[in-house]
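Colleague: Sequence and computational prediction follow.
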Amino acid sequence: MRRPTGPPTNRPTGTVDQPPAADRVDAVIVGAGLSGLYQLHRLRGIGLTTVVFEAGDDIGGTWYWNRYPGARCDIESMSYSYSFSPELDQEWEWSERYAAQPEILRYVHHVADRFGLREDIVLRTRVTRAVYDGPDHRWRLSTDTGRTVTARFVILTTGCMSVPKDPAIPGVDSFVGAVHHTARWPREDVSFAGKRVAVIGTGCSGVQAVPVIAADAASLTVFQRTPAYVLPARNRPLRATERSAFKAHYPEFREAQRRSRGGTVFAPPTRSALEADEAERTAAYEAAWDEGFLNGMLRTYTDILTDEKANETVAEFVRSKIRSIVTDPATAELLSPRTFPFATKRPCLGTDYYETYNLPHVSLVDLRTSPIERITPRGIRTSDGEHDLDAIVFATGFDALTGSQLAIDIVGKGGTTLRERWAEGPRNHLGLVSAGFPNLFTVLGPLSPSVLTNITVSLEQQVEWITDCIDHLLRNGLTEIDVTPSAEADWGARVAEIAARTLYPAVDSWYTGANVPGKPRVFLAYAGGLDRYREECDAVARGGYTGFVLSSPAGGPTTRPARPTTG
């Protein structure tokens, strides 16, 4: 680890640790994905000694772990990238409209090398426990390697989709073939050539993997519980002239991203879907289908996510596309979502997904009518019989948004654990800090826009807010920042109230935690838009951190009343 060089900070003596021993630092960051790397870069910029702990063998976060066949981003490459460095924007060359996992991981490595970040990152080390020492105003963190570190500040950049969901199917250990999970794919090459393969799960990972696995396998059986709405990606190589033209306007584009609702730039819709006649709607949906954008359909009309009748016009359009692509009517119907509105579960971008089911060696098993009973040494047994297999791929998703934080035994003031505080669902202010856990920040956590936005834009906003907050504490001789219970309650109620204006909360999905047995059913994201969320966060900071409690050794705590929210 090193203390960054640069101009003096002019802070009061003692507000930042002196050059530390290896196990006493100013800040610990947990996770070396996109959020963790940017947070490290920003904390260095304000002179903090920082260590990053990463459980994996290498940096990259999501793009290190998710290397399954077909893995790629569903946000356009030139949008899904850091905006903090204009020089980085100009020098990096994306090869495809939607970058594949290896290319994104190369980008992450380029950023780490360009900004010299690796020396402060400790790999193959998982943080297992974090305990707050109130009198000392420091966190004590324990790791699975036996190392213990104390820090004034802890920032969890553990990812909103990083804890794989256990498929919980009996008999997995008895299977004699290969077993893989899309979120923990091996680093070595995996060949399915000539093999009988099963894929369990048809969320975004399954949708991407199925066509690629089918291209090699002797047979592929897809086990589906709930069909997804899958839109065509229209992926293609980027032309040099196209990249150059985009780069010429990158500064304006980046500013527009920051002001946008979801971190992507487009003209917002102005009309209800129900105001248009059927021919006009069909033309709008055809154009969106042909464009190949994840949220293309949501850009057509204002009420797709708020009115069931408007939503059904999109849902039926997608079902009509499925019927036109899949030649077997029974299979087409099984692939057609009918139990939830469009986009209330994350839509998927795919390449030849529906077309794959026309191949003679690909079959679909409907788990609603033929549930899995157990995995046997030979394969998978459902209520209709046994499927002999050589390999099984689980694409069963994640314990989203809260899983990575609750995987750490976090103990705050008074010995209260985060698991206890969140027993009925996550509680925090602005999605950033939970009451009773001072100086512990989360990036892309629950009750923030996170998964409803372009992640790279959201993470930069939150990292910058956290860094400015820490800098404010240090410059003013303050030891900690905590949250008032009333501000926390108000924020939770506000997130729920905004979600209630949409169709999201009524659907069982990972957005509500319904995919994990026993998990509290709460809508886990702020649905008011990144633009409004940014305004909320900036107003809190301008007001002296309203809703927070700021403490100093001499003067005791100072509480800033929460600012009333409207809209």
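Modeller: Thanks, I have the structure now. Residues are numbered from 1 along each chain as shown.

Colleague: use CA for all of it now, contacts and neighbours both
Modeller: Will do.

Colleague: From residue 349, how far out is residue 164?
Modeller: For residue 164, the distance to residue 349 (CA to CA, to the nearest Å) stands at 21 Å.

Colleague: more crowded one of those two?
Modeller: For residue 164 versus residue 349, the count of surrounding residues by other CA atoms under 10 Å is larger for residue 349: 27 against 19.

Colleague: Geometrically speaking, which residue is the centre of the chain?
Modeller: residue 160 (4.0 Å; CA atoms, centre = their mean).

Colleague: Spell out the secondary structure type for that residue.
Modeller: Secondary structure for residue 160, judged by DSSP: H, G, I helix; E, B strand; the rest coil, is coil.

Colleague: quick one: contacts for it?
Modeller: Going by CA atoms under 8 Å, 6 or more residues apart in numbering, residue 160 touches 400, 401, 402, 403, 404, 444, 445, 446, 450, 451.

Colleague: Between those, identify the one with the most neighbours.
Modeller: Counting neighbours by other CA under 10 Å, residue 445 leads the contacts of residue 160 with 32 neighbours.

Colleague: Please look at it and residue 400 and confirm they touch.
Modeller: No. If you go by CA atoms under 8 Å, residue 445 and residue 400 don't touch, sitting 9.2 Å apart.

Colleague: Relative to residue 259, which of the contacts of residue 160 is nearest.
Modeller: Residue 259 lies nearest to residue 450 out of these, by CA to CA, at 15.3 Å.

Colleague: Now that closest one: closest residue in space, sequence neighbours ignored.
Modeller: residue 444 (4.9 Å; CA to CA, 6 or more residues apart in numbering).

Colleague: now the one you found: how far from residue 512?
Modeller: Per CA to CA, residue 444 is found 16 Å from residue 512.

Colleague: and what of residue 398?
Modeller: Separation of residue 398 from residue 512 (CA to CA) stands at 12 Å.

Colleague: and if you look at residue 58?
Modeller: Between residue 58 and residue 512 the computed distance is 31 Å (CA to CA).

Colleague: and these two? which has more neighbours close in?
Modeller: When neighbours are counted by other CA under 10 Å, residue 58 and residue 512 differ, and residue 512 comes out ahead with 23 against 16.

Colleague: and the comparison structure, right after this:
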Amino acid sequence: MGEKKYDAVVIGAGFAGLYMLHRLRERGLSVKVIEAADGVGGVWYWSRYPGAKCDSDSIYYNFTFSEELYKKWRWKDRYASQPEILEYLNFVADELKLRPDIQFKTRVTKASFNNDRKQWEIATDTDETFVAKYFISGVGCLSTTNIPPFEGTESFKGEQYHTGRWPHEKVDLTGKRVVIIGNGSSGIQAMPEIAKEAKELTLLMRTPHYVAEARNKRLTKEEQDQAIVNYEDIRDSFTTTTGGIRMFTTGKSATEFDAAGQKEALDYVWESGGLALGSVYTDTGVNKETNFVVSQYVRDKIDEIIEDAEKAQLLHPDYYITTKRLIIGTNFYEIFNEDHVNIISLKENPIESIAENGVKLREGTIECDVIIFATGYEAMTGSLLKMDIQGRDGQSIQEKWGEGQDVKTYLGLTMENFPNFFMITGPQSPSVLTNMPAAIEQHVDWIDHCIEYLETNELQTIEAQKVSEVKWGKECDDLANSTLFPHTNSWYTGANIDGVQRGFVIYVGGLNNYKVICDKVADNNYEGFSFEKAQANVVLQ
């Protein structure tokens, strides 16, 4: 097939890809979005496991760039479920008439920057080649599933599923013995639903997590109406708060309250539900004393809810709360009061292999009919590293980042030696520490204005300077090292992937501060970048 030429090619048709397409198309550029699935949705297309929900209040889990679009949609639940989020993204695609510029059921196999043409050449598994001035990744932070390389997985005679690649049709677990491996967000959301059907449910857990009660509920018409009225405030929260969402806070340290005052505030956020356990005190992420107060409160709640003291103890987290992703669930701890729900600590009794009839542990075999891998994702860098993306002179991202162990970016948006390549919510941006639609809107807007600058000034390429990457990496590291984050192994650092241990690859200074930094760079004529002027022989026809 011949080359297909566009001004921009975007990978992924989730929140990021849809908005990027809309912005660039509004600017008059020709754009093609390439999506592996047969529909829009990104991670919400694939993650159809029982109980899948967003962990931001749904009234914040949407686009705010268009008041008209915002006010046409009403969420049904406080925390939207996967089907409702997927319905929303289809609504957006239809309202903005985006589908004609999306090519579904197509996967990028290679993308390389042609230094002579000053353009990107993108090959796909449909034997097509796309050529574009701008190449933009909207693949997301949590889209490449991770299944640890257990010996004997292929020998298991029963059913196997991964929460991140759940079948589209209903999976009937009625009367079956189910083993679920992993208790991150997907496992914690899925287990209460699975427990309703399964004859026996056994959690194989490496690390217990802090789980806040969601207090999910149907939104009343009055609450839906109020969300519409509050549009300006919700939009403002995207760029003026650390996480792109307003949450309850005392505005003080826990050390400023006596024990009764601490309990009163924590009781309030526990009963209110949601992620406010992480924001109730301003210094939870940096002050060990405050962190202990909040951490111990949750451990006490576990003991209060779970009747079996041994099970409760197994579920006690021992790391600093918020240094792993805080999880919200619905009746997660309560299910361990049911006789058919069991728990085994893999630290005490690790998995040796998968057998024909179940999971073989160091001490005994758990026989089962179904194995569910809730083992998470190769987060932050996984989806980028899985692709063959090559910058100048054939340098791959794998080579640049040392297979992901030495991530180097400028602002989490761009990289030296990869001209005109942009990453939406890439590593070293605030990304997963935020309400994702807020971070995505900020990134897409910045990329869009950057492209406007290039087009207006007849520039062919923009590229991060090496010194800018070094300075940005140091800024990210210094910020992280001023917090409690580095004290904990987590998927933030790749610690959930065997053989991977990298630095902390998230900007922890807050989305509000990050936006100020990005805007300052742009206002200073894209300080820290190098440019090449456009020439007639490299302009797309």
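Modeller: Sure thing, it's come through. Just so you know, these numbers come straight off a predicted model, no measurement behind them.

Colleague: Fetch the TM-score of the aligned pair.
Modeller: The TM-score (TM-score structural alignment, normalised by the length of the second structure) is 0.97; 533 aligned residues with a CA RMSD of 1.3 Å.

Colleague: that older thread, residue in the second structure paired with the residue nearest to the centre of the first structure?
Modeller: Aligned by TM-score structural alignment, residue 160 of the first structure pairs with residue 141 of the second structure.

Colleague: mind checking how far that match is from residue 440 of the second structure?
Modeller: Residue 141 of the second structure is 11 Å from residue 440 of the second structure, by CA to CA.

Colleague: so what sits against both of those two?
Modeller: Residues touching both residue 141 of the second structure and residue 440 by CA under 8 Å, 6+ apart: 425, 431.

Colleague: what do we get in the second structure for residue 221 of the first structure?
Modeller: Using TM-score structural alignment, residue 221 of the first structure pairs with residue 202 in the second structure.

Colleague: Doesn't that match lie inside a strand?
Modeller: Yes. Residue 202 of the second structure: assigned to a strand according to three-state DSSP.

Colleague: residues touching whichever residue in the first structure pairs up with residue 273 of the second structure, list them.
Modeller: The alignment partner of residue 273 of the second structure in the first structure, by TM-score structural alignment, is residue 292. Counting by CA under 8 Å, 6+ apart, residue 292 of the first structure touches 231, 232, 233, 234, 235, 349.

Colleague: which one among the residues you listed gets closest to residue 35 of the first structure?
Modeller: residue 349 (23.5 Å).

Colleague: what's the counterpart of residue 94 of the second structure in the first structure?
Modeller: Checking TM-score structural alignment: residue 94 of the second structure goes with residue 113.

Colleague: Tell me which stretches of the stretch 51-200 of the second structure form strands.
Modeller: Assigned by DSSP state E, counting those that start in this stretch, the stretch 51-200 of the second structure shows strands spanning 102-103, 108-114, 119-124, 129-137, 159-162, 177-181, 200-205.

Colleague: whereabouts in the first structure does the third one align?
Modeller: The one in question is strand 119-124 of the second structure. Using TM-score structural alignment, the partner range for strand 119-124 of the second structure is residues 138-143.

Colleague: in which helix or strand would I find the counterpart of residue 254 of the first structure in the second structure?
Modeller: Alignment note (TM-score structural alignment): residue 254 of the first structure maps to residue 235 of the second structure. Using DSSP states H and E, residue 235 of the second structure sits in helix 231-240.

Colleague: Show me what that helix is packed against.
Modeller: helix 67-71, helix 436-456, helix 511-523 (3 or more CA pairs under 8 Å, 6 or more residues apart in numbering; DSSP states H and E).

Colleague: Which one of those helices lies nearest to residue 82 of the second structure?
Modeller: Nearest to residue 82 of the second structure, of all these, is helix 436-456, at 14.9 Å by CA to CA.

Colleague: I'd like the next helix or strand past the closest one.
Modeller: Once helix 436-456 of the second structure ends, the next helix or strand along the chain (criterion: DSSP H and E) is strand 459-464.

Colleague: in the following helix or strand past that next one, what counts as buried?
Modeller: With elements assigned by DSSP H and E, the helix or strand that comes after strand 459-464 of the second structure is helix 466-481. Neighbour-count burial for helix 466-481 of the second structure flags 466, 468, 469, 472, 473, 475, 476, 477, 479, 480 (criterion: 16 or more other CA atoms under 10 Å).

Colleague: Alignment lookup: residue 513 of the second structure to the first structure.
Modeller: Residue 513 of the second structure maps onto residue 532 in the first structure, by TM-score structural alignment.

Colleague: same thing with residue 483 of the second structure?
Modeller: When the first structure is aligned by TM-score structural alignment, residue 483 of the second structure is paired with residue 502.

Colleague: Please name the nearest non-neighbouring residue to its match.
Modeller: In space, residue 502 of the first structure is closest to residue 306, 4.4 Å off (CA to CA, 6+ apart).

Colleague: from memory that neighbour sits against residue 501, does it?
Modeller: Yes. The pair residue 306 of the first structure / residue 501 is scored as a contact, 6.5 Å apart, by CA under 8 Å.

Colleague: Could you identify the residue of the second structure that aligns with residue 463 of the first structure?
Modeller: By TM-score structural alignment, residue 463 of the first structure lines up with residue 444.

Colleague: hmm, I was thinking of residue 62 of the first structure
Modeller: Residue 62 of the first structure maps onto residue 43 in the second structure, with residues paired by TM-score structural alignment.

Colleague: Find the nearest non-adjacent residue to that match, please.
Modeller: residue 143 (5.7 Å).

Colleague: and the one you found, how many neighbours does it have?
Modeller: 22.

Colleague: Please apply the same query to residue 164 of the second structure.
Modeller: A count of nearby residues for residue 164 of the second structure, using other CA under 10 Å, gives 25.

Colleague: Then residue 338 of the first structure?
Modeller: Residue 338 of the first structure, neighbours per other CA under 10 Å, totals 17.

Colleague: State the helix or strand in which it lies.
Modeller: Residue 338 of the first structure belongs to no helix or strand when assigned by DSSP H and E.

Colleague: Please identify the helix or strand for the residue nearest to residue 277 of the second structure when sequence neighbours are not counted.
Modeller: Spatial nearest neighbour of residue 277 of the second structure, chain neighbours left out: residue 269 (6.3 Å); criterion: CA to CA, 6+ apart. Element membership for residue 269 of the second structure, per DSSP H and E: helix 259-272.
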